[in-house]
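Undergrad: predicted coordinates and the sequence they were generated for:
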Amino acid sequence: MIFHIVMQLVNKLEDRGQGTGDRRNKPFRHMFLVSVLFAVSYMLVAGQVWAVDGIALYQKGQFGEARVAFEAVIEENPDDPVALYYLGRLTSEGAKSQAYFQRLLNKHPKHDLADDAFLELAEVKFAQGLYLTARRQYRQLIQNYPKTDRLGMAQYRIGLTFLAIKQADSALVAFDAALDYSDIQAQSYARLGRLEALLQKGQTKKVVQEANAWLVNGAGSLDSDVREIVRAISPESLPAVRSERVQAPKRVPAVVAKEEATEFWIQIGIYTQDRYLNHWTRELKKDAFQTTIEKNKGRKVLYVGPYTTRAAALKDKKQIDKLVGTKTDIKER
């Protein structure tokens, strides 16, 4: 495309030069335009390289460095959809984050990341407590992108908007609708949402029945969350930690000495530049999170913790994910 535009410009200049007697400038014009073509091509290629580097850094948890890489892309191409999306996720300020996502949607409404950007915009509204606005945006996502793999998650989030304002019946309808989608993660969260909605309705017996049936078959990463719900109602009814089908052989004694007990930490990111490390350390401390920095092969890893249980770490993880604008990881150390 760029090559075609530049060549059109070359031809126009040649047409203007014909009949004027100014043929001595033709070699200069060719040289100039070839230089422009080379420079533009270089910038486009460099932008693609920076974007790829940014994604790699992001996937490694090096969020500060990833942001620098994507900002470099935006300097060369302000409308780059990949850079706009990741900068939206990496920006902690709500207004700026929304601006990146909105620009992506305005410029590239059919891009592969457009549905993700739409979901992120709704998530920001949900985090701000604007549940009606968030619900409207989740529904608009379902309408605008009927083939997206985010449909189940959007439907689940609709349920949460009802749950947040104590409309348990409407929440149950939304959670049941989320179960119809093939998104396994959304199905799991929707089942958890069902338990919370039933609790709001005071149907504790049904909560225990559904939760224990789920635990027996394996609740995966939500096992601790489900157990906490049952434990608060009927601790004596809790099944074994895992059914024999899904439980791996234990490698530690049943009674673990205090000094050997596992601790759970939330890994925020891996940094090579102190300014990003210091920024997130300050932001987390403002919200009263206890942070720890670990040096590892010239890099610094930022953690929040420790927690004595995975369930406790999961509770804080949800708030931290919203604060830092990306998904964090829970590590056993």
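TA: Okay, I see it. From a predicted model like this one, the values you see are computed outputs, not experimental measurements.
Undergrad: okay, CA-based contacts and neighbour counts for the rest of this
TA: Will do.
Undergrad: would you map the helices across the stretch 101-250 of the chain?
TA: 114-127, 131-144, 151-164, 168-178, 184-200, 204-217, 223-233 (DSSP state H, counting those that start in this stretch).
Undergrad: packing partners of the fourth one?
TA: This points to helix 168-178. helix 151-164, helix 184-200 (3 or more Cα pairs under 8 Å, 6 or more residues apart in numbering; DSSP states H and E).
Undergrad: closest one to Glu75 among the ones you listed?
TA: helix 151-164 (32.5 Å; Cα to Cα).
Undergrad: put this next to the first one:
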Amino acid sequence: MAQGMGSQDHSSVIQRMAQAARDGFDSRQMSPAKALRLALARAADALFGLGLTVATVEQRRVPLADVGRTLGDDGLLVLLEGGGGARGALCLDSQILAGLIEVQTTGAVRPGMARPRVATRTDAAMVAPLIDAILAEFDSQLAEDPQTHPPRHFGYGDLVEDLRGLALLLVAPDFDLLRLTVDLGPGSKTGRLDLLLPVIPPPARTPSGKTASTKVAAPAHLEEVVTKAPVVLDAVMARLRLPLRDVLALKPGDLLPIPREALSETQLIGTRGHVVAAAQLGQMNGWRALRLISGGAMPLPDTPDAEPAPAPSSPRKGTDLVPLSGPDQSREPA
């Protein structure tokens, strides 16, 4: 029976080894947790010649309301600033912080637990290059799949005194927490690194259910933008001068005297009051229309002073009367 149990144990070990091999094969696809682990190791070795080992990796979703209860309250707390005004955070506990300071000041990480203390701006300045290097390498590792993991472009922002102050600075509703347990040196110190990044919202979906493309269209040329821009033009048939009391007394159905020459001396006016073209008023397919006679921008001619026109009463001979209301009131296209 003992021999049978030994065979079962041996088989169990082989199964676990095979499962680990399969997991290693499947884990070749880059993930944020794996990218952070590689980024930390490479940045520490490149900047300080510091060898470290990541013992555990954890990734989970954290709402903004739970950030204060999730991150540690000792060590160095840093605000991260990313593209588009995004904000994140990075926390180095007192053990990792002490090890990074020691390797820069003495050349090695001293064995033993470091005494917890309040981080200073000097501490932040000494580890800021490492933080920027970690985040840059993190983006580089995830660049293999930009659709799933677009680059975040985060960098060192500023030292934050406490978790309450950090909660006031963060703006996203949810965050991805990446937590690493790290051994510095040959087991000299063991600490924790927390990286907090805002969750990227999923891409919008089209009515057909397909994911909308996130490709940004190239900016159009200036000529294309200008030629497709909407332009508002007014056709001015004539200019009248009336006393203010007569203008205030106008009501639907009143008639204004318009000279007959206005039909052939209509002006097309731009939004700034300049003459765009001279036109002739007519009809086309039952619609009022304008025929352009000449073009070229020019200043409006000075209108000669005229005596106030009499209040609307009876039509004068030799003029066309245009009603202020009714079916002809709407503006027709030129």
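TA: Happy to help now that I have it. Since the model is a prediction, treat every value here as computed from it, not as a measurement.
Undergrad: what's the TM-score for these two chains?
TA: Remark: TM-score between the superposed chains equals 0.23 [TM-score structural alignment, normalised by the length of structure 1]; 115 aligned residues with a Cα RMSD of 6.0 Å.
Undergrad: about what we covered before: what's the most buried one of the helices and strands packed on helix 168-178 of structure 1?
TA: helix 151-164 (a mean of 25; mean count of other Cα atoms under 10 Å).
Undergrad: by how many degrees do that helix and helix 114-127 diverge?
TA: Angle, helix 151-164 of structure 1 to helix 114-127, by axes from the mean of the first three to the mean of the last three Cα atoms, to 10 degrees: 10 degrees.
Undergrad: relative to helix 184-200, how tilted is helix 151-164 of structure 1?
TA: Going by the same axes, to 10 degrees, helix 151-164 of structure 1 makes 20 degrees with helix 184-200.
Undergrad: before we move on, the earlier item: can you list the helices and strands packed on helix 168-178 of structure 1 in CSV and add distance to Tyr131 of structure 1?
TA: Below are these laid out as CSV (distance: least, Cα to Cα, whole Å):
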stretch, distance to Tyr131 of structure 1
helix 151-164, 5
helix 184-200, 16
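Undergrad: for Val73 of structure 1, give its distance to Val173 of structure 1.
TA: Separation of Val73 of structure 1 from Val173 of structure 1 (Cα to Cα, to the nearest Å): 43 Å.
Undergrad: which of the two has more neighbours?
TA: Val73 (25 against 16; other Cα atoms under 10 Å).
Undergrad: what distance do you get for the residue nearest to the more buried one when sequence neighbours are not counted to Met31 of structure 1?
TA: Computed as Cα to Cα, 6 or more residues apart in numbering, the closest residue to Val73 of structure 1 that is not its neighbour in sequence is Gly47, at 4.9 Å. From Gly47 of structure 1 across to Met31 of structure 1, the span is 24 Å (Cα to Cα).
Undergrad: looking at the two, which one has more neighbours?
TA: Set Gly47 of structure 1 next to Met31 and count neighbours by other Cα under 10 Å: Gly47 wins out with 22 against 12.
Undergrad: report the secondary structure element holding that one.
TA: Here Gly47 of structure 1, judged by DSSP states H and E, is contained in helix 26-59.
Undergrad: Leu79 of structure 2 too?
TA: With DSSP H and E as the criterion, Leu79 of structure 2 is inside strand 76-81.
Undergrad: and that strand, what other elements does it pack with?
TA: strand 87-92, helix 121-142, strand 155-159.
Undergrad: would you turn the ones you listed into TSV with distance to Leu193 of structure 2 and mean neighbour count?
TA: As requested, these are exported to TSV (distance: least, Cα to Cα, whole Å; neighbours: other Cα atoms under 10 Å):
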stretch	distance to Leu193 of structure 2	mean neighbour count
strand 87-92	5	24
helix 121-142	11	18
strand 155-159	15	20
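Undergrad: mind putting those into CSV with distance to Ala39 of structure 2?
TA: Below are these laid out as CSV (distance: least, Cα to Cα, whole Å):
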stretch, distance to Ala39 of structure 2
strand 87-92, 14
helix 121-142, 5
strand 155-159, 14
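Undergrad: can you check which helix is longest in structure 2?
TA: helix 2-26 (DSSP state H).
Undergrad: circling back to that earlier point, so which of the helices of the stretch 101-250 of structure 1 comes closest to Leu105 of structure 1?
TA: Closest among the helices of the stretch 101-250 of structure 1, once you apply Cα to Cα, is helix 114-127, at 5.8 Å.
Undergrad: mind listing what's buried in the closest one?
TA: When burial is assessed from 16 or more other Cα atoms under 10 Å, helix 114-127 of structure 1 yields the following buried residues: 114-126.
Undergrad: format those as CSV; extra columns: distance to Gly17 of structure 1.
TA: Below are the buried residues of helix 114-127 of structure 1 laid out as CSV (distance: Cα to Cα, whole Å):
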residue, distance to Gly17 of structure 1
Ala114, 46
Asp115, 49
Asp116, 50
Ala117, 49
Phe118, 50
Leu119, 54
Glu120, 53
Leu121, 52
Ala122, 56
Glu123, 57
Val124, 56
Lys125, 58
Phe126, 61
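Undergrad: farthest-separated two in those?
TA: Longest span within these, Cα to Cα: Ala114 and Phe126, 18.6 Å.
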